[in-house]
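Asker: sequence first, then the predicted structure, then my questions.
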Amino acid sequence: MSKQFGSRRCAGALAAGVVAALYAGNASAVDGISLSGTGVKAAGMAGTSIAFPQDSSVAADNPAGMGLIGSRTDFGIQILEPLTDFEYGSPSNTLHTGKVYPVPDGGANWQISPRLTLGVSLFGTGIGTSYGRPALPIPGAGVAQSSLQTVIAAPTVTYRLTEHNIIGVSLSLAYQRFSANGVIVPTEDGTLQPLPSHGISDAFGYGMRVGYIWQPTSAFTFGASYASRIRMSKLSGYQDDLLAAGGGRIDIGAQYGVGIAYQPVPSLTLAADWFHVEFSNTVIGSAQGFGWQNQDFFRLGASWDLAQRWTLRAGFSRGNHPIGPSVVAQNLLSAMPVSSSVAVGATYRIGDKDEVSGVFEYGFPVTVKGEGASLGFNEQTKTEVFGVSYGHKF
């Protein structure tokens, strides 16, 4: 690898690339910036949930869905394992990361009256990158790694306007913890130097969510939802170097989508979603950050009540990839997402009020080969997700 290649390109990748990895607290690297499904039940259908709510974490996808689930509480955890190999310059220069990240979710909901519900959905995302060694042999460079964890609480109210129409509104209250180490940047004279690590920094943010459900018949449901941009406070220490392009903030972009669900027979539900994720106006989509493109996902899912105690699920999700060939170098330290996945899941009911659910999801391998300014940088990722949850009706 030439000196010029090794310095300027790799340094640019590390400087902007860690930003990508840091944003990964909202980028769990399955479908775009998050796990395919918030809640183990939705995950079993590859995230298909806008018109088919199944538990009290659903306000993450459609606040109005809380109006259909009754009084219940849920807690679950999904274990994400992203496997990433990043090659830069030559096949002999390869970094590998394969850490395991727990992502919790859950919530509670109360049916106050036939028209009104009050509840809260809790969902968290957490991921990072750890290559186990410095990305470049620069004196003073630390181990290349980063971590971002985000927890969002969504207190939610729904109101049934008519027999067939429900609206829902949520606040989005977010808390972030972030750290980065091993970042290397070029200086004015063309040499390389490591940035200091500022340790763990935290931030708070807020936004809102709105949703709508229409059920003209018992067999058909239409849903629509919108989540505003969550504006985060500055991450102390990082606003002057690593996150300067974003004003020291890692905002979470807006998301919106529509979905339908149909029951051809009482025991079978078929559902489909279109879901849009925005990275524009945040550091994750900026040229000085790492240039991710907005994404659109199409999801299909099925839920089959096999017997009184068992429900089986399956789903498929596909979207465009956010990382283009020209910005691969900028994502050297990011946890590159996959864009297509399949999932299977099941629920076992213990009596009338308790249930246990599980999911397995596989994210198909994706490879992006650099072009232009990223020529010589190649990244490959695949993911696996295991999850389990407990639900209780009251």
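Answerer: Everything's here; your move. Residues are numbered from 1 along each chain as shown.
Asker: CA only for contacts and neighbour counts going forward, please
Answerer: OK.
Asker: hang on, I167 is in a strand, isn't it?
Answerer: Yes - I167 sits within a strand when classified using DSSP: H, G, I helix; E, B strand; the rest coil.
Asker: tally of neighbours for it?
Answerer: 23 (other C-alpha atoms under 10 Å).
Asker: that one contacts L161, doesn't it?
Answerer: Yes - using C-alpha atoms under 8 Å, I167 is in contact with L161, at 7.3 Å.
Asker: what is whatever helix or strand D85 lives in packed up against?
Answerer: Here D85 is covered by strand 72-88, with elements defined by DSSP states H and E. With contacts defined as 3 or more C-alpha pairs under 8 Å, 6 or more residues apart in numbering; DSSP states H and E, strand 72-88 has these neighbours: helix 40-43, strand 94-97, strand 101-111, strand 377-393.
Asker: of those, which is nearest P216?
Answerer: Nearest to P216, of all these, is strand 101-111, at 21.3 Å by C-alpha to C-alpha.
Asker: angle of that closest one against strand 377-393?
Answerer: 30 degrees (axes from the mean of the first three to the mean of the last three C-alpha atoms, to 10 degrees).
Asker: and for the residue nearest to A314 when sequence neighbours are not counted, the neighbour number?
Answerer: Closest residue to A314 apart from its sequence neighbours, by C-alpha to C-alpha, 6 or more residues apart in numbering: V344 at 4.3 Å. Other residues near V344 number 22, with proximity taken as other C-alpha under 10 Å.
Asker: how about the one 5 residues further on?
Answerer: The number of residues packed around R349, counting by other C-alpha under 10 Å, is 17.
Asker: distance check, the residue nearest to A346 when sequence neighbours are not counted against A43.
Answerer: Distance criterion C-alpha to C-alpha, 6+ apart; nearest residue to A346, sequence neighbours excluded, is L312 at 4.4 Å. Distance, L312 to A43, by C-alpha to C-alpha, to the nearest Å: 12 Å.
Asker: with D251 instead?
Answerer: Distance from D251 to A43, by C-alpha to C-alpha: 24 Å.
Asker: who has more neighbours, these two?
Answerer: It is A43, of D251 and A43, that has more neighbours when counted by other C-alpha under 10 Å, with 31 against 22.
Asker: is the more buried one in contact with S36, as I believe?
Answerer: Yes - using C-alpha under 8 Å, A43 is in contact with S36, at 6.1 Å.
Asker: one more structure, for comparison:
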Amino acid sequence: MKKTIFSTLIIITLPFLNQSSFATTGYFMHGYGVKAQGNAGTAIAQFNDSLTIANNPAGLSWVGTRLDTGLTLFSPDRSAEIQGNLAGANGNYDGNAREYFLLPEFGFNKKINDTVDLGIAIYGNGGMNTGYDHNPFTAFGNTGKAGVNITQVFISPAVAWRFSENQSIGIATNILYQEFEAKGLSAFGAFSSTPNHISNQGKDSSTGIGIKLGWAGQISDRLSLGATYSSKIKADKFGQYKGLFADSGNFDVPENYGIGANFQFTPKLNLAADISRINFSDIDSVGNSFDINSLFSGNGFGSKQGPGFGWKDINIYRLGLGYQASSKLSLRAGYSHNDQPINKDQTFLNILAPAVIQDHISIGGTWNIDPSQEINFAYTYGIKKTVHGQQSIPVAFGGGEANIEMSQHLFGLAYGRKF
């Protein structure tokens, strides 16, 4: 049964895997669904459409029977600079071997009766892509183009139960399929527990299953509240890269959770706010630091205590504003800020994963074609951020500093149908 489920999952998610590369809030999306993107991801207590499964599955009780599908054009700009390196690695490096990506989304909800809704959503939870035609690690013995690509896609069937007039709970099963590939890092095999499985092994895949829980409450005619929790997903290991990721290729999905509120100031104007947290540090391959002393004392790449990207847990703060401009047109805007996951002394390895953006601004809207159909649009700018290294390159690698930088543009377009 598990094999059948994951075989079906692979077929359904192929369009996502072939196009996806997104890294906004760490390596999570800043917003799930084009409507939520227009509010900078504010959606825990603001229930827009069937993609609410990805934000708060309890929201299904409040969206009705509907179908939603969309595409987001994603354009990240990632780069790195190495300064003061005695091994000869100094230079500016462009990580944009590929510049544009299409990110699909799909959701459907069916109202079974006055208390029960059943839905399903397919969406990307996170990813990272870098491609350096000029390898930043050539001075350390590596050859060819360098970069990584990791994509995580979910199929999430969900059920919501409206247990009182003003409250609901929801649960979604997060069925994970992820792929990973690394290039241009083979020379680092000298510091790996499994040297032949650190780089250039083609695409590898793994699967896992977790849950997402949610609660929603209409506290008054004006105020709604929400809360959501997603469990850590223990995924199968990337066997082809067991010499790169800590704990023999482990790359789980971190636990995350949040709370939100939505206040209707007037019939036309509302303000929503979310606070959420992602516990990156619980994932060894992400949270372990790149520590040269530990590396030379036996904790090589691929070992349980081996090097990771040194990411910290982060909090995300979001504000979203909605305005009903006319019977046909509603407008949205939003701003989000998250903690910096990457310390200044961890920038060297994060040349491969420069997810340093902390601030997003978004605008969006909905055009009602008729009472049953709508077109949604959104634009988000991930504001350019640079993290300057501080004691980031070990003396054993020539010393100096690695500076990493990223900015992003996202254009989303979606269609919604109410039944």
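Answerer: Alright, I've got the coordinates. No experiment lies behind these values; they were computed from the predicted model shown.
Asker: tm score of chain vs chain?
Answerer: Superposed pair, TM-score by TM-score structural alignment, normalised by the length of the first structure: 0.88. Supporting alignment: 365 aligned residues with a C-alpha RMSD of 2.1 Å.
Asker: picking up where we left off before, who touches both of L312 and A43 of the first structure?
Answerer: Residues touching both L312 of the first structure and A43 (C-alpha atoms under 8 Å, 6 or more residues apart in numbering) are G345.
Asker: so which bit of the second structure is stretch 108-116 of the first structure matched to?
Answerer: Mapping stretch 108-116 of the first structure onto the second structure (TM-score structural alignment) gives residues 108-116.
Asker: buried set for that stretch?
Answerer: Within stretch 108-116 of the second structure, the residues that qualify as buried are F108, N109, K110, K111, V116, counting by 16 or more other C-alpha atoms under 10 Å.
Asker: tell me the one of these nearest M406 of the second structure?
Answerer: Closest to M406 of the second structure, out of all of those and judged by C-alpha to C-alpha, is F108, at 33.8 Å.
Asker: for L223 of the second structure, see how far away the equivalent of G168 of the first structure over in the second structure is.
Answerer: By TM-score structural alignment, G168 of the first structure lines up with G170 in the second structure. Distance of G170 of the second structure to L223 of the second structure, given as C-alpha to C-alpha: 19 Å.
Asker: looking at those two, which one has more neighbours?
Answerer: G170 (25 against 17).
Asker: contact partners for the more buried one?
Answerer: By C-alpha under 8 Å, 6+ apart, the contact set of G170 of the second structure is N56, P57, A58, G59, L60, A158, V159, A160, W161, L213, G214, W215.
Asker: again, only this time at 7 Å
Answerer: P57, A58, V159, A160, W161, L213, G214, W215 (C-alpha atoms under 7 Å, 6 or more residues apart in numbering).
Asker: what of G91 of the second structure?
Answerer: Contacts of G91 of the second structure (C-alpha under 7 Å, 6+ apart): E81, I82, Q83.
Asker: rerun that using 10 Å as the cut-off
Answerer: A80, E81, I82, Q83, G84, N85, H134, P136, A402 (C-alpha atoms under 10 Å, 6 or more residues apart in numbering).
Asker: give the contact list for the second one.
Answerer: In other words, E81 of the second structure. Taking C-alpha under 10 Å, 6+ apart as the test, what E81 of the second structure contacts is 89-94, 136, 348, 351, 388-389, 401-405.
Asker: ok, the fourth one next?
Answerer: Contact partners of Q83 of the second structure, counting by C-alpha under 10 Å, 6+ apart, are A89, N90, G91, N92, G389, I393, G399, G400, E401, A402, N403.
Asker: name the SS class of the closest residue in space to Q239 of the first structure that isn't next to it in sequence, please.
Answerer: Nearest residue to Q239 of the first structure, sequence neighbours excluded (C-alpha to C-alpha, 6+ apart): G248, at 3.6 Å. G248 of the first structure falls in the coil class when you classify it by three-state DSSP.
Asker: in a helix, A11 of the first structure, correct?
Answerer: Yes - counting by three-state DSSP, A11 of the first structure is located in a helix.
Asker: okay, now it: neighbour count?
Answerer: Counted with other C-alpha under 10 Å, A11 of the first structure comes out at 26.
Asker: any idea what it aligns with in the second structure?
Answerer: Counting by TM-score structural alignment, A11 of the first structure has no partner.
Asker: from D241 of the first structure, how far off is the nearest residue to A11 of the first structure once chain neighbours are set aside?
Answerer: Nearest residue to A11 of the first structure in three dimensions, chain neighbours excluded: V185, at 4.8 Å (C-alpha to C-alpha, 6+ apart). Distance of V185 of the first structure to D241 of the first structure, given as C-alpha to C-alpha: 10 Å.
Asker: over to S286 of the first structure?
Answerer: Distance check for S286 of the first structure against D241 of the first structure: by C-alpha to C-alpha, it reads 15 Å.
Asker: how close does stretch 73-88 of the first structure sit to the second structure?
Answerer: On superposition with the second structure, the mean distance recorded for stretch 73-88 of the first structure (mean C-alpha distance after the TM-score superposition for the first structure) is 1.3 Å.
Asker: how about that stretch, aligned to which bit of the second structure?
Answerer: So stretch 73-88 of the first structure sits over residues 67-82 in the second structure, by TM-score structural alignment.
Asker: excluding its backbone neighbours, what's nearest A302 of the first structure?
Answerer: Nearest one to A302 of the first structure, counting by C-alpha to C-alpha, 6+ apart, is L270 at 4.6 Å.
Asker: whoops, I mixed them up, K418 of the second structure
Answerer: That would be R66: by C-alpha to C-alpha, 6+ apart, it lies 4.3 Å from K418 of the second structure.
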